[in-house]
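Peer 1: can you look at this prediction? I've put the sequence above it.
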Amino acid sequence: MTKASSSVAIIIPARYGSSRFLGKPLAMITGRTMINRIWSLARAVPGVDEVCVATDDERIAEHVRSFGGDVVITSKECANGTERVLRAAEMLATTPAIVLNLQGDAVLTPPWTITALIDEMHRNPTVEIATAAVRMDMRSYEALRTAKQHGEVGGTTVTFDRRGNALYFSKSIIPFVRDDKQGDGTGLLPVFRHIGLYAYGYECLRRYISLEPGPLEGSERLEQLRALEHGIPVRVVEVDYGGRTHWAVDSPDDLKRVEAIIGEEGDLVGA
């Protein structure tokens, strides 16, 4: 299926009632709310026709409007962030050809990684879903492996074929690395950490939401496996964070880590 036009919308799903972190989008990070930071990142991406926040909560909506952001109120019955993104896209004045799902807790996402997905969708009109991944070096690999050994769930890895199409996503570290000699001499390993950033062709997003979850998605608790289980290719785009640190906010403890990273590396974009 090909995309009919080149219009692009970035939609940021933001839910107030997270069981792990109530009111997370309104949490403060170095003087600005999380949702304000995400909106600023999205606005810094060139070639985007529309940026909006999709939320089910008037507190978030009122705050987004206060800093000049566009907001769409979606139902509290949305099963997940991806469905919330679709419902918001359906309510936009102009139907976008490409929809970017920029998760509301990914406050350290460099704008150029979003651009890389948009470029891939434009360059290859047959690509229906694209997502991002960062190649790991031994240091980042060992840090992730240690975290997994201590029971942390966060951190997804992905394998893909020579065309860049995903083979599998997992909360386990894949592929298994026997020793550091599997690197290519640069210190990098054949292990890619998945970045939870997605670009969809609009019609594919509608079809994806209508599909039944499969056993792999149920086991891993990873929505993107639904596409693979139903035979929809997912293009994996390797991105370079340019020395920036990847981190998402899953709990209140993550706020301190993110603030420390911003203190060390500076803001990606201004307010």
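Peer 2: That came in fine, so what should we check first? Numbers count the residues shown, from 1 in each chain.

Peer 1: from here on, contacts and neighbour counts on C-alpha atoms
Peer 2: Will do.

Peer 1: elements contacting the helix or strand where Met121 lies?
Peer 2: If you go by DSSP states H and E, Met121 is part of helix 111-123. Other elements packing on helix 111-123 under the criterion 3 or more Cα pairs under 8 Å, 6 or more residues apart in numbering; DSSP states H and E are strand 129-137, strand 188-201, strand 235-238.

Peer 1: comparison target below:
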Amino acid sequence: MRSVVMIPARYASSRYPGKPLVNLLGKPMVLWVAELSAKAVGKENVYVATESERIYEVVESAGFNAVMTTDDALTGTDRLAQAAEKVQADIYINVQGDEALVDPADILKVRDAKLDNMNDVINGFSWISDDEDPYNINIPKVISTEDNKLIYMSRAALPGFKDPKCAPIRYKKQVCIYAFTREELSSFRAFGRKSKLEFSEDIEILRFLEIGKTIRLIETKSGSLAVDVPEDVIKVESAMRKVGMR
């Protein structure tokens, strides 16, 4: 069973153009993610899927694999589905290109969960920390059954409550590590459009619910920080220094 990490890296990001190449502690962010992913699955099993020749050249120059995709992919998962057609593997692990603090152990945890549940899509989650705001729309909140199967995901602070005494003690958030088979990626792309909920929330994992897939959630370490907007760079660099990344 071959497992590969695929990192979607779109240069023309609507919220943060050029985000994969943003400098973090002197190195493009996408290379931090690639290096950490290589610690989990080996450098030969790490691919960056991009529509940008500029990103492609940076990745290849650093000795990593890059796969060119079209510039009209609806989402990062659609981009992965394109790239998966060119790379033979049994499991495709999507690690987002803005997760510069991703833990290689969490990548392996998601992979192992997929090996145990090949018919389910796997997605990571962690608990929102005290210094994070559950009302921040850049943090997708996770609603799941008690055995961690996804019910819904939202940018709103969910679950809601009628009586303040029933308010949740803490919230789950999505961690952008996923695991798919090629067939699951093909079915996702074949849907042909964003689902209505996916479009409203701008959360692509919701499309899998429309095609009847069970999404199994796997808890990863807390403290995950992604670069969503330029203001996040300082916070992420600070966190990288704290864990000794140079």
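Peer 2: Right, received. Where do you want to start? Values in this document were obtained by computation on a predicted structure and should not be read as measured data.

Peer 1: just give the TM-score of the two.
Peer 2: Once the chains are laid over each other, their TM-score by TM-score structural alignment, normalised by the length of the second structure reads 0.90; 243 aligned residues with a Cα RMSD of 2.1 Å.

Peer 1: before we move on, the earlier item: residue range for the helix holding Met121 of the first structure in the second structure?
Peer 2: Helix 111-123 of the first structure falls opposite residues 104-116 of the second structure when the two are matched by TM-score structural alignment.

Peer 1: distance from that stretch to the first structure after superposition?
Peer 2: The superposed stretch 104-116 of the second structure is, by mean Cα distance after the TM-score superposition for the first structure, a mean 0.9 Å from where its aligned residues fall in the first structure.

Peer 1: now which residue in the first structure aligns to Glu53 of the second structure?
Peer 2: Using TM-score structural alignment as the criterion, the counterpart of Glu53 of the second structure in the first structure is Glu58.

Peer 1: related to what we said a few turns ago, in the match of helix 111-123 of the first structure, what's buried?
Peer 2: 104, 106-111, 113-115 (16 or more other Cα atoms under 10 Å).

Peer 1: same check on stretch 120-137 of the first structure?
Peer 2: By neighbour count on 16+ other Cα under 10 Å, the buried set for stretch 120-137 of the first structure is 120-121, 127-137.

Peer 1: and for stretch 126-143 of the second structure?
Peer 2: Neighbour-count burial for stretch 126-143 of the second structure, counted by 16+ other Cα under 10 Å, picks out 126-128, 134, 138-143.

Peer 1: ok so, going back, list of residues touching the helix holding Met121 of the first structure?
Peer 2: Around helix 111-123 of the first structure, the neighbours that count as contacts under Cα atoms under 8 Å, 6 or more residues apart in numbering are 6, 41-42, 44-46, 98, 127-128, 130-132, 197-199, 237, 239-241, 268.

Peer 1: go on, stretch 45-56 of the second structure?
Peer 2: Taking Cα under 8 Å, 6+ apart as the criterion, the residues outside stretch 45-56 of the second structure that touch it are 3-11, 20-21, 34, 37-38, 59, 64-71, 79-80, 83.

Peer 1: ditto for stretch 183-200 of the second structure
Peer 2: Applying Cα under 8 Å, 6+ apart, the contact partners of stretch 183-200 of the second structure are 74, 77-78, 80-81, 84, 121, 204-208, 210-211.

Peer 1: export those as CSV, with columns for secondary structure and distance to Pro28 of the second structure.
Peer 2: As requested, the contacts of stretch 183-200 of the second structure are arranged in CSV below (DSSP: H, G, I helix; E, B strand; the rest coil; distance: Cα to Cα, whole Å):
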residue, secondary structure, distance to Pro28 of the second structure
Leu74, coil, 24
Thr77, helix, 22
Asp78, helix, 23
Leu80, helix, 21
Ala81, helix, 24
Ala84, helix, 24
Val121, strand, 29
Glu204, coil, 25
Ile205, coil, 26
Leu206, helix, 30
Arg207, helix, 30
Phe208, helix, 31
Glu210, helix, 35
Ile211, coil, 36
